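Undergrad: please find the sequence and the predicted model below.
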Amino acid sequence: MEKTLDELGQHALQLLKNAPTNQRVLIAVSGIPGSGKTTLGTAVYDKINEIWSQNSSTQISAFLPMDGFHLTRETLASLPNAEEAIAKRGAPFTFDADGLTKLIQRLREPVTKHTVPIYAPSFDHAIKDPIENDVVILPTDRILIIEGNYLHLQDEPWNKIASLMDELWFVQVERDVARNRLIRRHLEAGIAGNEIEAAERAEKNDLVNGDYILSHSLPSHINIVNIHDDRMA
């Protein structure tokens, strides 16, 4: 896996080298739930900064997960289809796609001496809701690794987000591997009380969303085959 991370890090830095000097490089890492995209995205972000640090004291890359754009539980409860929205939290319609689009548009703006830090929300799994302005993107952060399930979708408004990216990277994984990871994740997070409940949620929610991702995503620039490593979740 280290060889893959090094190749991806070097590739991202080459994209920056070829880009206009006032532009950021935006890379969208996607995959089905349980594919390992979060672990891979953070590892690539770390690798880019590790390579860059050989010649600089500042980091060049930042990591931005899409999870901060979950609609809050309060917002879901106020929707006309509240029961469905709460049950299917994690589906595309339970995210603030417009808010994410506006953030990506800001990241696409030229970087100048007047550019200020940009703040984005994170997601707190303990309270199961986003935390506003918890992720800081500095003007010196020139390569953004943006991670999330739906960043490659061809559906509106998600396709607008995809069109703003420099590259789309997709993490491939076998369905059974993803299923086992999801079951473990739901048990560890307390989302399910036992393995039967966890498996049901994985099959009826997460993997349904995963099937939709596989059938409705745009072509990727790079496909990464996830190794069978239980740390990748």
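TA: Sure, I can see it.
Undergrad: contacts and neighbour counts: CA atoms only from here.
TA: OK.
Undergrad: for the biggest strand by length in the chain, the distance to its chain's centre please.
TA: Taking residue count as the measure and DSSP state E as the definition, the longest strand of the chain comes out as strand 129-137. Mean-position distance between strand 129-137 and its chain equals 14 Å (C-alpha atoms, centre = their mean, to the nearest Å).
Undergrad: and the comparison structure, right after this:
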Amino acid sequence: MDSPEITEAVDALRGRLADGRRIILGIAGAPGSGKSTFAAWLQQQFGPGSAVVVPMDGFHLANAIIDGTPLRQRKGAMDTFDAGGYLALLRRLVSRDEEVVYAPEFRRTIDEPVAASIAVPAAVPLVITEGNYLLVEQGPWKDIRAQLDEAWFVDTPQDLRMSRLVARHIGFGMEPRAAQAWAAGPDEANARIIMATKASADRIINW
């Protein structure tokens, strides 16, 4: 997984952490780009107690909210997230004035967010938050970028992204035809919005 550009990015991040200040690092990217895998790998580079991953996906609106509405047919779009709740959490993490902050987590096995699933102690210097819309400049999302000390964008070839998405959907119970339709429909509509934000990132990570 290492490459010269990733090694350089990690080394520079270590340098920023040397003074003990908390760094909030955002990892953005389109659906299927590998954000979660990259964030987990990055966390491992800093060792236990030094980094925590807080995914944006914990702020999916619950199915009880979107079932029976048009939102259900485009779950994953910007307006199917609690952007205000995510922004409030990031502000708490930036403040670093609570002993522990608890963040929600999205569990694909039940297709639902679960509250207070991730503990972020005040002593942890690196918080890695990953998600689709970290660099979007509209609505409540525009204030999220200001909470991030750095933002990296994971860029992945289109064919690879699409194959990953189809495999993920099938793995969680979709029929192959439905998985392909969802990847090419709602997922791709979201991807176009996200790819347009790439220029706002501090670093482009080629996957």
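TA: Nice, I can see it. Just so it is clear, the structure is predicted and the values come from calculations on it, not from any experiment.
Undergrad: average gap between the longest strand of the first structure and the second structure?
TA: In the superposition against the second structure, strand 129-137 of the first structure averages 0.5 Å from its aligned positions (mean C-alpha distance after the TM-score superposition for the first structure).
Undergrad: in the second structure, what range does the following helix or strand past that strand match?
TA: Helices and strands here follow DSSP states H and E; after strand 129-137 of the first structure, the next one along the chain is strand 143-147. Aligned using TM-score structural alignment, strand 143-147 of the first structure spans residues 126-130 in the second structure.
Undergrad: contacting residues around residue 54 of the second structure?
TA: With contacts defined as C-alpha atoms under 8 Å, 6 or more residues apart in numbering, residue 54 of the second structure is in contact with 103, 105, 118, 127-130.
Undergrad: ditto for residue 85 of the second structure
TA: With contacts taken as C-alpha under 8 Å, 6+ apart, residue 85 of the second structure has the following neighbours: residue 59.
Undergrad: the equivalent of it over in the first structure: what secondary structure?
TA: Using TM-score structural alignment to pair residues, one finds that residue 85 of the second structure aligns to residue 99 in the first structure. Secondary structure assignment for residue 99 of the first structure (DSSP: H, G, I helix; E, B strand; the rest coil): helix.
Undergrad: strands of the second structure, start to end?
TA: Taking DSSP E as the criterion, the second structure carries its strands at 23-28, 51-53, 100-107, 112-121, 126-131, 150-155, 203-206.
Undergrad: against residue 177 of the second structure, how distant is the counterpart of residue 24 of the first structure in the second structure?
TA: When the second structure is aligned by TM-score structural alignment, the residue opposite residue 24 of the first structure is residue 22. From residue 22 of the second structure across to residue 177 of the second structure, the span is 45 Å (C-alpha to C-alpha, to the nearest Å).
Undergrad: more neighbours: which of the two?
TA: residue 22 (21 against 11; other C-alpha atoms under 10 Å).
Undergrad: give the contact list for that one.
TA: Neighbour list for residue 22 of the second structure: 94, 96, 124-127 [criterion: C-alpha under 8 Å, 6+ apart].
Undergrad: how about a cut-off of 10 Å?
TA: Contacts of residue 22 of the second structure were listed using C-alpha atoms under 10 Å, 6 or more residues apart in numbering, and they are 16, 51, 93-96, 122-127, 149.
Undergrad: I'd like the distance from stretch 114-131 of the second structure to the chain centre, please.
TA: With C-alpha atoms, centre = their mean as the basis, stretch 114-131 of the second structure stands 12 Å off its chain's centre.
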